[in-house]
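**Student:** Provided below for reference: sequence and predicted model.
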Amino acid sequence: MVFSQISKIKTGAIKLESGLGVIFLAGFIFLATVMMVKIGLIAGFFLLGLPFVIGLLSFLWTDPKAGIWLSLIMGFLISGLSRYVVAPWGLTIDIFLFLSLLFTLINSSVKIDWKKAKNDITLFSLVWMAYLVFEIFNPHGNGLVAWFYAMRGIGFYQVLSVPMIYLFLREEKDFYTFLNILIILSLAGTAWGFKQQIFGVDAAEYRWLWDENHHEEHILHGVLRVFSFYSDAGQFGASQAMMALLTGILAVSPLPLLKRIFFGIAALIFFLGFAISGTRGALAVPLFGGIAYLITTKNFKVLGAGVSAMILVFVILKYTFLFQGVEQVRRMRTALDPNNRSLEVRLENQITFGKYLADKPFGGGVGTAGFWGARFNPDSLMANTATDSWFVKIWAETGFVGLLIHISFLGYVMGKGGAVCMGLKSPKQKSYAMAIYASIVGVIFSSYGNQVFGQMPTGMIMNLAIPFLFLIPHWPSKNK
């Protein structure tokens, strides 16, 4: 009975076999060809892409949470894609998140309990976004357009994604989907990085390095700092260090043996990816993330052994010349040199910002520093003074008030997250919670040296990882 009913349903392929379907398809291709000849390739390709767009919209309409996964995936890919095809790839994240929220609101067939989004993390995200909206009226800003582009990575993605995690992705299987996407795309990033390391960069990457003036920060003493398909070597290194920490913790956790072996191999691969990036600031990820993990174990023997290992690594890098023949080790060793010129320049820049912001408690305005500042007001002091640090960027653009709000949120996450980890009884839940928590803490502290927290893909990862951490205690009781 059921099969007979299914056989009567006309699928898209069956409909195309009809005479009317063939005529429609031929007419569509003919119209696309005419547009390509008369208007240009872009118009024709746009028309040919319409079926894909319609299919995607239909997919998101029936399953809005898919937009969150697509946003995470695009967070990994937008920088790499922009080197090959010039397009506003970053806006795809906005579009996917916005459509997910919009279709949730207007599609009556999507049943959700809005009360699940009422929590402290959502509230913090709303308060932070409200403050960023207030920054529109900052008299020192570069205008609404600059504000729009800059605020997306600072707070807009967070305020859209956090409540949707609580609404749609509360189940344990959703967390595993999140973890699998991170591991698969990060391994792809490692593989692409080794391709650059072994075979060199391709034509598009060469153009990005030399024609767009990124070679000074990525080619040091004739050695390439590998950047993979990430925005730069700093982001690649920090992301790989975070994944090495996360999978490394899971490898030593009380999980099934095959999983531990897989996570152990992945941790080694990610560590090698971190090493070839030559990123010094990313050392803070395993350092502070590792300390956070050791504290949450509440095992003083493990804590003592871990701290001793960290001290040993510090002594080797600081006071010896062991492994000095390895370029990546030499690069890391300079991070511990108090007379390092790079550190001196950063401190000088912070002094410059301090003088400029002395009478500006709300900062210079969102979109006035860094990339967007250089684009919209290239001659300004804000645009010509490197922020380097994520926290310096927040301070420069939103002032002491904004920095206080932002640090309060991150401090709350670290405090509550640590309490959640130590309060869990299930070994399985505790393992995943500590791995995610340590990764979050590592990224937060490494963001003092680089703009790790707000750059893609780490920014999108953090927007999802924080609510996922606080949902782990709500997994089914069978895991407790």
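**Tutor:** Looks like it came in fine. What you see is a predicted model; the values in this text were computed from it and never measured.
**Student:** use CA for all of it now, contacts and neighbours both
**Tutor:** Will do.
**Student:** so Gly141, which of the three states?
**Tutor:** coil (DSSP: H, G, I helix; E, B strand; the rest coil).
**Student:** gap between it and Gly454?
**Tutor:** Gly141 sits 20 Å away from Gly454, going by Cα to Cα, to the nearest Å.
**Student:** one more: Ile29?
**Tutor:** 43 Å.
**Student:** hey, where'd the strands end up in the stretch 101-250 of the chain?
**Tutor:** Along the stretch 101-250 of the chain, counting by DSSP state E, counting those that start in this stretch, strands occupy 219-220, 223-224.
**Student:** format those as TSV; extra columns: distance to Met164.
**Tutor:** Below are the strands of the stretch 101-250 of the chain laid out as TSV (distance: least, Cα to Cα, whole Å):
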stretch	distance to Met164
strand 219-220	41
strand 223-224	40
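**Student:** let me know which of the ones you listed is tucked in deepest.
**Tutor:** strand 223-224 (a mean of 16; mean count of other Cα atoms under 10 Å).
**Student:** give me the contact list for that strand.
**Tutor:** 197, 218, 327 (Cα atoms under 8 Å, 6 or more residues apart in numbering).
**Student:** Leu246: which of the residues you listed is nearest?
**Tutor:** Relative to Leu246, the closest of the contacts of strand 223-224 is Gln197; by Cα to Cα it sits at 24.1 Å.
**Student:** what's the burial count for the closest one?
**Tutor:** Neighbour count for Gln197, taken as other Cα atoms under 10 Å: 18.
**Student:** second structure follows, compare the two:
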Amino acid sequence: MPLNKQPFSQWPAELSVPRLAVYGLLLAGIFAVGYATLRFGLAGAAVACLPMVACVTIVAVYRPGWAMLGLFTINYFIMALRHWVSFPIGLILDAAILFNFAVLLFRTLYGGVGWSRARNGLTLAALLWLIYCVLELTNPNAAAFGVAMTAIRSYALYFLLIVILTAVSFDRYKYLPALLGLWSVLTLLAVGKACIQKFIGFSPAEINWLFYEGGRTTHLLSTGVRYFSFFSDAANFGSSMGLSMVVLSIASLYYRNPWMRLYMVAVAAAACYGMLISGTRSALAVPFAGYALFIVMSRRVKIILTGAVLLLGVFLFLNYTTIGQGNAVIRRARSAFNLQDKSFVLRMENQAKLRTIMRDKPFGAGLGHGGGKALAYAPEAETSQIPTDSWFVMVWVETGIVGLLLHLAVLCYAVGRGVFLVMYRLRDSRVKGFTAALTAGIFGVAVASYANEIFGQIPNGAMMYVFMALIFLSPRFDRELAPTDQAPAAQIPGKA
């Protein structure tokens, strides 16, 4: 029976195989892969995976939104494999993106794919940024072609492709709370892994990374251990937990089910704990900036006053008191406000050196010439000996002041669009609240990215792009849920 042009959510009714049978096949496939791996090694596992891959493909064709949730999950765990595989782990994300596009292209043959949902301002902005990065290949200072293409992939290509996939695959509002629910589970797993590191110990692979690959210089400090879960490093983990804390705590206000509200608050609290034990001082910028923006978006006197008092209280506690100084977590967090901190002073000195080098390079020193990768791919470059220590500084070094301004304009456009929609356009309380949460989270990570190269790292980069796309989809979700004759609300309601 050919596929019709009904929404994705209605297509599974055409399946002739019961859902229970599909789930049973998936479960049997997982056990088969485990048995084959133990008995025959990786070769046996590869063969055993084929039936399960076929089953997943069939389900994905009928439910592209599920495939996109799968991509979100895979992206979250990619860095956990860095100690176990020898090939570039970024290829896993490439394969997941290509799989999702293949699913949508197959559906296009039969109709029913709403590519028009991807026709929005964010897609255009992502395309312009991609074009600029491609033009950077003509920069005579650019590193080898392969390195430059890798930089373009993480800088811009993922941005455009994931925005398109999200806009097309998430055709119904139900995918927004589903994504938040899935993310809450992933957050608990990440915090759980960090707790295992703290209270039980590191795995052999993690010990090898810490003691033989140089990880201990940044994670085993005299001030305490910085835990990193299954992320690439503690900064990546801490910032991601700060993001979870902001988004899920704000989103909890807009669930109708009181148990879901309580659950989301608990997950946000767990994420806060994960952020603190990561020892990442810059991660504190995520909740400070995120909650501050949410307070502004609320336009409610009670929320503004309460939020301002809480944020000011935390700031005064950390910056002007010594209470709890004996606790390593509080002591490390307090140092984030110390402008005389050695780490902060060194960063300022490095940026001063880079300003001298970049004075006559408005289009940058070339792709591949910024950050730690410059030591491996462009060791002769002036910038290779100077750490960037910041996502925005790295963008500036590689693409110049022109590229940095364009990149900032794209980010400001995405955040500004979210603020505008929340404050003046969205009517349904759930869509309004979830959009406000995502906007606040993106803003918090953007601010924290000034101190660390976290915006483009796995998994945070892809998550940012998904969230941006959801912000631009929010008017569609709003029309799906809100009565057409309801006047736009001027404020964020307290509850859904």
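**Tutor:** On my side now, so go ahead. In this text, all values refer to a predicted model and were calculated from it rather than measured experimentally.
**Student:** okay, Ile29 and Gly454 of structure 1: which has more neighbours?
**Tutor:** Gly454 (22 against 14).
**Student:** my read: that one touches Gly153, true?
**Tutor:** Yes - contact criterion Cα atoms under 8 Å: Gly454 of structure 1 and Gly153 qualify, at 5.7 Å.
**Student:** next structured bit after the helix or strand encompassing Leu312 of structure 1?
**Tutor:** Per DSSP states H and E, Leu312 of structure 1 falls inside helix 300-319. Scanning forward in sequence from helix 300-319 of structure 1 by DSSP H and E, the next helix or strand is helix 327-333.
**Student:** who does that next one touch, helix- and strand-wise?
**Tutor:** The helices and strands touching helix 327-333 of structure 1, judged by 3 or more Cα pairs under 8 Å, 6 or more residues apart in numbering; DSSP states H and E, are helix 257-277, helix 300-319.
**Student:** please work out which residues of structure 2 line up with the longest one.
**Tutor:** Spelled out, that is helix 257-277 of structure 1. Aligned by TM-score structural alignment, helix 257-277 of structure 1 falls on residues 258-278 of structure 2.
**Student:** moving C-terminal from the helix ranked longest in structure 2, which element do we reach first?
**Tutor:** When structure 2 is parsed with DSSP state H, its longest helix is helix 19-62. Sequence order places helix 64-77 as the next helix or strand after helix 19-62 of structure 2, per DSSP H and E.
**Student:** residue contacts, the residue nearest to Gly264 of structure 1 when sequence neighbours are not counted?
**Tutor:** Distances taken as Cα to Cα, 6 or more residues apart in numbering put Ala251 closest to Gly264 of structure 1, at 4.9 Å, once the chain neighbours are dropped. Contacts for Ala251 of structure 1 (Cα under 8 Å, 6+ apart) come out as 259-264, 267.
**Student:** please redo it, this time with the cut-off set to 6 Å
**Tutor:** 260, 263-264 (Cα atoms under 6 Å, 6 or more residues apart in numbering).
**Student:** go on, Gly75 of structure 1?
**Tutor:** 456-457.
**Student:** if we use 10 Å, what do you get?
**Tutor:** Contact analysis of Gly75 of structure 1 by Cα atoms under 10 Å, 6 or more residues apart in numbering lists 69, 89-90, 92-93, 230, 455-461.
**Student:** which one of those is nearest Ser277 of structure 1?
**Tutor:** Nearest member of the contacts of Gly75 of structure 1 to Ser277 of structure 1, counting by Cα to Cα, is Tyr230, at 10.9 Å.
**Student:** can you count the residues close to the closest one?
**Tutor:** 25.
**Student:** that one touches Met74, doesn't it?
**Tutor:** No - using Cα atoms under 10 Å, Tyr230 of structure 1 is not in contact with Met74, being 11.2 Å away.
**Student:** overlap in contacts, these two.
**Tutor:** Joint contacts of Tyr230 of structure 1 and Met74 (Cα under 10 Å, 6+ apart) are 80-81, 456-457.
**Student:** quick one: map Phe344 of structure 2 onto structure 1.
**Tutor:** In structure 1, Phe344 of structure 2 lands on Leu343 (TM-score structural alignment).
**Student:** which helix or strand contains that match?
**Tutor:** Secondary structure from DSSP H and E places Leu343 of structure 1 in helix 341-356.
**Student:** same for that helix, what does it pack against?
**Tutor:** helix 381-384, helix 390-423 (3 or more Cα pairs under 10 Å, 6 or more residues apart in numbering; DSSP states H and E).
**Student:** okay, and whichever helix or strand comes after the longest one goes to which residues in structure 2?
**Tutor:** Elements were assigned by DSSP H and E; along the chain past helix 390-423 of structure 1, the next helix or strand is helix 427-446. In the comparison with structure 2, helix 427-446 of structure 1 aligns to the range 429-448 (TM-score structural alignment).
**Student:** chain center to the matching stretch: distance?
**Tutor:** Taking Cα atoms, centre = their mean, to the nearest Å, one finds the center of stretch 429-448 of structure 2 at 12 Å from the center of the full chain.
**Student:** how big is the offset of it relative to structure 1?
**Tutor:** Once fitted to structure 1, stretch 429-448 of structure 2 is off its aligned match by 1.3 Å on average (mean Cα distance after the TM-score superposition for structure 1).
**Student:** quick check: buried residues in that stretch?
**Tutor:** The neighbour-count check on stretch 429-448 of structure 2 (16 or more other Cα atoms under 10 Å) flags 429-448 as buried.
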